[in-house]
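Engineer: Okay, here's the prediction I keep looking at, along with the sequence it came from:
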Amino acid sequence: MADPEPDAVSVPLPVSVEAVLRELALFELRCDGADVTDKLLELCLSHSLDPVTLANELLAFVTSKALDPQLSPEALSAFEHEVLSRRDRRIPPPRRTDSRCLHDVHTLQGLHLLEEEEEEQLLDSYCTPAKGPQKRSSSTPENPHPKRSSSTHSPYKLLTPNSFSPSAAPSPQYSARTNRGSVVASFGPIHDITWEGRGGVDCTPKPFSPPERSLSRSYSFMFQRAADVREVLLWRMEQIGAALRSHHCIPEFGSLLLPAQDSVTVLGRIGCDSNGKLNPKSAVLEGDRERSAGAQIPLELSELQEFSLFPGQVVVVEGTNSTGRRLVVSKLYEGVPLPFHTPKDPAQGAAGGGQCVVLVVSGPFTPSDSVAFEPLQDLIEVIARQRPDVCVLFGPFIDTKHEQVESCRLLLPFAELFRLCVRSLLDGTRSAGTHLVFVPSQRDAHHDFVYPQPPFVCPELPKEDKARVHFMPDPCTLDINGVVLGLTSTDLLFHMGAEEISSSSGTSDRFTRILQHILTQRSFYPLYPPAEEMNVDYESFSSFASLPVTPHVLIIPSELRYFVKEVLGCVCINPGRLTKGRAAGTYGQLCLQPRWDGEQKNPCVAAQVVRI
């Protein structure tokens, strides 16, 4: 048998009504009447379609238009006019398959544009059409269609939703908000403050801790042993116990194991005697290793008028242990905060030349029902308008709890989408000169799921932006002209709020109690055992999750209600989330005025929480 000619054109097979009806039945598309079947056969013959292609095109048309699966002559006429006629105009002339055909830059560009147009048409056919009339701009030599690569020149075009999601549309609930820009919480004389910065002039953030105490790269985790965890917990107990003993002038600590009729003072860690939540009847004290050999004893708290306890809290307890089986507590020492940082050179703060405006923003940066990243674009406009000196950006940037991330409907890899967010922020804030500080979150889909969490890695930064972009770990302490900021994206308020128990004779604020625990326990995450959603590596925890000093400002984003308050001399702020589900959220602003003239005043003179 002779071989077929290489340039022979294949002749389509004959089309039968039975074949067409069989393919339509696979997609539950029905048709009754000879006029409908004749029309289907006519469409196949006049537009050179095989039954499979016709069924696929009809399914896309019926789905996008939300039509009845029962096909009618009117629907087929509309299908021919809107789909097949446009498809015929789009079919290119036959291409030579000869390998000797050479392409120049113009033919390659034409083929590339044709492939892009076919992809866009295919996506459009499966997407729900937007309401209202839409006009497609025509491409001319004077006004050509923009190439995809040209979007990198505009920060607002980088995050074009159709580039990474086939069903992207702005969130109607976010777009319909009416209270944008309103102040919902404040601290200090906010009306006397000018909330416009100087674009980072004489205001450079840097890690407060030395390099050997700062987490700067990824590390191996999931290899810790129970003995290593125990050593870290006992080390923390000894550190805090020494501070309590020195502060309260306690002669020595006793043992939990020895019954005594007299009052005894013991050091230990609060725990629970069961797998349930802590309550006053289930509280136990786990003693230290040196004096109590790590033994546990139930606590009787009925004689205490006021207390606030949580699992993992290191305390010193004074009480009676007459039987050796229960400790009746009469006094509780809960902890002592670290001192504040004061620069060795008082002129360090004055070198900043005045106040420093800091923006504090926590993700998610797009509503849960959209990937249009409208909140991120609105934030870029705020930065460009106010020119803050520093903007601290907490994750999640690519939220694991987002609807389209959970259902795997994004077309781009998570890491690539994060790079688009970074590029949008860089291009949109370059003229403002604002320093950008990125802090990761455990909910970032593209990053290491471990605590402490290493900083993001983004080596493709432009040279002109490297000096003003800072990737920090979670948690960390930041130094801005001598002012120390404690940063963590972990929702510790929510985790500790679910475990803390308290008793108070007067009005008691749970947020204030939890913040006091964080400062007096000298840790960014003093809760033990940690929340189920946390993956804590305690070997790194001992090195990178402790507070080196009491920060002047503690920034602790949470799902709970936003606030700004001063606790133990530290200004604590929960800026809220930029988006909360499908609704718009809030962000924070700080005004720092470093002053080291001997007055014990916090350099954060004002703060506020603003709706995006």
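Structural biologist: Nice, I can see it. Treat the numbers as computed from the prediction; the structure is a model and nothing was measured.
Engineer: Every contact and neighbour count from this point should use C-alpha atoms.
Structural biologist: Will do.
Engineer: tell me the SS of residue 60?
Structural biologist: Here residue 60 is recorded as helix under DSSP: H, G, I helix; E, B strand; the rest coil.
Engineer: From residue 407, how far off is it?
Structural biologist: 21 Å (CA to CA, to the nearest Å).
Engineer: Compare the two (neighbour count), which wins?
Structural biologist: Using other CA atoms under 10 Å as the criterion, residue 60 and residue 407 rank with residue 60 on top: 18 against 9.
Engineer: Quick check: the gap between that one and residue 125.
Structural biologist: Distance from residue 60 to residue 125, counting by CA to CA: 6 Å.
Engineer: How about the contacts made by residue 323?
Structural biologist: 259, 260 (CA atoms under 8 Å, 6 or more residues apart in numbering).
Engineer: Would you verify that it is located in a helix?
Structural biologist: No. Counting by three-state DSSP, residue 323 is not found in a helix; it is coil.
Engineer: now it: how far from residue 260?
Structural biologist: Residue 323 sits 7 Å away from residue 260, going by CA to CA.
Engineer: got it, and residue 339?
Structural biologist: 37 Å.
Engineer: next one: residue 605
Structural biologist: Residue 605 sits 52 Å away from residue 260, going by CA to CA.
Engineer: cool, residue 133 as well?
Structural biologist: Shown here: residue 133 relative to residue 260, a distance of 86 Å by CA to CA.
Engineer: Ok, residue 191 next?
Structural biologist: To residue 260, residue 191 is 60 Å away according to CA to CA.
Engineer: So those two - more neighbours on which side?
Structural biologist: residue 260 (15 against 8).
Engineer: Pull the number of nearby residues for the residue lying closest to the more buried one once chain neighbours are set aside.
Structural biologist: Spatially, and ignoring its direct neighbours in sequence, residue 260 is nearest to residue 322 (4.9 Å; CA to CA, 6 or more residues apart in numbering). For residue 322, the count of nearby residues is 15 (other CA under 10 Å).
Engineer: here's the one I want to compare it with:
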Amino acid sequence: MSTKSEIVVHFGPEADEPEIVSELEKLTKLHALSIEDLYIRWEQFSYQKHDINTDLSAGNLDKFKQFLQHQMEKKAAKISTASTFSSASKRPKVIRGLNSSPSLFGFSLSKTANLKKRKINEGLTSDDKGDALPLNFSTNSEKDTGLGSSPNTTASELVTAPASPLKDEKESGEILDSLNLENVEIAQGLVTDVDNKLKIAPFYDPEKYHFRTMRQNLLDVADVLDEQIEMFKTIVQDHYGLSASDFGDPTIQSQSEVHSVGRIVPELSASDEFLNIESLALETSRMGGVGRRIRLDLTNINEVSFFCGQIVALKGKNANSEYFTVSEVLPLPYPDSPVSTSEELHETNILMNGAPSKIIITSGPYIADDCFSLSHLENFVERMNGEVKPHVLIMFGPFIDISHPMIANGTIPDFPNLKVQPKTLDEVFIKVIAPVLKKIESQIQVILIPSTRDALSKHAAYPQDSLNRKELHLPKNFKCFTNPATFQLNEVFFGCSNVDIFKDLKEITKGGSISMRNRFDRISEHLLRQRRFYPVFPGGTKKKLLSEIQGEKVYEQASGADLEVSYLGLTEFVGNFAPDVIVIPSELQRFARVVQNVVMINPGRFIKPTGAKGTYAQISIKCPNLEDNTLTKVEGESTVFLHNVWKRARVDLATV
């Protein structure tokens, strides 16, 4: 692929101009960046400069150059003051045994329905195995250019401040991207004269989420981190047919090659901002290497993609007690796929009367940064009731964002339509936001998934307990699930997590072909192989701007992933299989993709910080039919069928 073609692929058709291509090529050479890395920087620039129009114009390219220069100067200043990295390996004190504390991995699901899974790698055609087949992915080349909101102040709208008029505001419901466009039609949704019902079944034990936060025990944390490594050691041993004698301690000097399973960590003194392929180490479990770390020598490896916290299986030897020279990286196997029996699929067909299902997904915040207007949410609810009529509406928080500028500054406005003004943030939701949500038709089932930034949640750590429906004064068609949550909509398994893994996962790559692949695909594959919704450790952090003095910005560390490490077992894939659909909202570009036969969705933000309309995801899923070729039959002890949702689902990303 030529440089020009690669630029157009990443930046879109608007980059197909000789002047723009020339400028972008110069920037890649000047800053020693790949086209994809340059595009990631452009996404960062666009997000930080949301108050201006960030089309690929000459003026914006000049601002982008200044942005890159400022980043380079900041990095150079940090490097000049950074201490010299130590080459010594950390040797932590040996602590109590692996079995001294009960593990949360593979926790019991006695309070939920029985799960079914089958291994699918045998006896299937190539179309039904690992790699995702190319699906029709239609993209509108236009980009959102909204610069502000202009809600008309009415008695029904709780508006506090007028916003600047929007430029090029798109119409509500306008489809921007589509996945599987030609194979599946948009579902009609709820039909009043047909009794088609969509059954919701959660697959987690809510009692396990009722733990107290900020009470982590170091020994329990060590047990959980050890258990992650030991669990994958068993998976690798079974998958590759290895014996226990094939595994060894990579921290001990030896002239023989051994297999080892461990966690990727930075070298002793390396910061995650300066990680590279030369500054990585392997952390062992207490069973596999007394918890020690050993630096990795990846000279013999041509292509690899690592990140901090990743569990990896390596083959190599430690010839000098300083490095573990890796000769082979053993890819972790993908998890199995969910299946259903013919009886279960027939029951779904009867429930839906053969009609397709329609699911809408939104992600907060639902309030702009510069005002407290709910006009977009009110209009959205009206469209759901009158036009869209989905069977299920999945809403991710935050519903009241603690990082909202007005809330952070304590300047919550008065609401002219309320006789008694709310005194707490809970009351703001109950008196201001809940009345809007209550207008959703009772036939539409609504699922609420919290965020760690939610002011409504008393549980601000991940994994996170659910919101309380009764305390929020919401009707019975609302269901509050945990974060993350795995649940079944008819036969389709959904996995939802409200922590931005696509932004927090920082890859260290080696090899050109890996870098050429789409970053969202790479991260999705990491997530599937690690069998967890958030495999990064330690979790990502966010910075808050405090002040800016003479062009120098001062930040403080704000809330990030906030991992409750002792309970990370609750972030694993339930039943040890991959859901049919995984939804993880992200601040990055919206997308819908098929990765290893799993539909991965980022619905995008509901409303932009400036008040411009955001996006939502609409999923139309054909009803399962045993007579057509959309389902794959798997023979075994009992005959079951793969759901193949990636073949019979259409995903549309549309304007709010």
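Structural biologist: On my side now, so go ahead. Since this is a predicted model, take the numbers as computed values, not measurements.
Engineer: residues touching the residue nearest to residue 260 of the first structure, list them.
Structural biologist: Residue 322 of the first structure neighbours (CA under 8 Å, 6+ apart): 259, 260, 261, 262.
Engineer: Spatially nearest residue to the residue of the second structure positioned farthest from its centre (excluding sequence neighbours)?
Structural biologist: For the second structure, the residue at maximal distance from the C-alpha centroid (CA atoms, centre = their mean) is residue 255, at 41.9 Å. Nearest residue to residue 255 of the second structure, sequence neighbours excluded (CA to CA, 6+ apart): residue 319, at 5.4 Å.
Engineer: ok, residue 542 of the second structure - how many residues close by?
Structural biologist: Using other CA under 10 Å, residue 542 of the second structure has 12 other residues around it.
Engineer: now it: how far from residue 631 of the second structure?
Structural biologist: 43 Å.
Engineer: Residue 330 of the second structure too?
Structural biologist: Counting by CA to CA - residue 330 of the second structure and residue 631 of the second structure are separated by 31 Å.
Engineer: Likewise for residue 607 of the second structure?
Structural biologist: 37 Å.
Engineer: the more surrounded of the two?
Structural biologist: Neighbours around residue 607 of the second structure and residue 631, counted as other CA under 10 Å, are more numerous at residue 607. The numbers are 25 against 20.
Engineer: And that one, what's its match in the first structure?
Structural biologist: By TM-score structural alignment, residue 607 of the second structure lines up with residue 579 in the first structure.
Engineer: what's the neighbour count on the closest residue to its match other than its chain neighbours?
Structural biologist: Taking CA to CA, 6+ apart, and ignoring the residues beside it in sequence, residue 579 of the first structure has residue 585 as its nearest neighbour in space, at 4.3 Å. By other CA under 10 Å, the residues close to residue 585 of the first structure number 24.
Engineer: Does residue 442 of the first structure belong to a helix, a strand or coil?
Structural biologist: coil.
Engineer: Just to confirm, what residue in the second structure is aligned with it?
Structural biologist: Residue pairing (TM-score structural alignment): residue 442 of the first structure is matched to residue 452 of the second structure.
Engineer: how close does that match sit to residue 364 of the second structure?
Structural biologist: As for residue 452 of the second structure, its distance to residue 364 of the second structure is 12 Å (criterion: CA to CA).
Engineer: what do the two both touch?
Structural biologist: With CA under 8 Å, 6+ apart, residue 452 of the second structure and residue 364 have common neighbours residue 398.
Engineer: which of those two has more neighbours?
Structural biologist: With neighbours defined as other CA under 10 Å, residue 452 of the second structure and residue 364 compare such that residue 452 has more, 26 against 22.
Engineer: thought the more buried one was touching residue 466?
Structural biologist: No. With contact defined as CA atoms under 8 Å, residue 452 of the second structure does not reach residue 466; the gap is 10.7 Å.
Engineer: start to end distance for stretch 249-260 of the second structure?
Structural biologist: 7 Å.
Engineer: Outside of it itself, list whatever touches it.
Structural biologist: Under the contact criterion CA under 8 Å, 6+ apart, stretch 249-260 of the second structure has outside partners 246-248, 288-289, 292-294, 313-321, 324.
Engineer: against the first structure, where does that stretch fall?
Structural biologist: Counting by TM-score structural alignment, stretch 249-260 of the second structure corresponds to 255-266 in the first structure.
Engineer: Over to stretch 579-596 of the second structure?
Structural biologist: With TM-score structural alignment as the criterion, stretch 579-596 of the second structure aligns to 551-568.
Engineer: quick one: buried residues of that stretch?
Structural biologist: 551-558, 562-567 (16 or more other CA atoms under 10 Å).
Engineer: Next secondary structure after the helix or strand hosting residue 37 of the second structure?
Structural biologist: Take DSSP states H and E as the rule and residue 37 of the second structure turns out to sit in helix 35-48. Next along the chain after helix 35-48 of the second structure, taking DSSP H and E as the criterion, comes helix 58-81.
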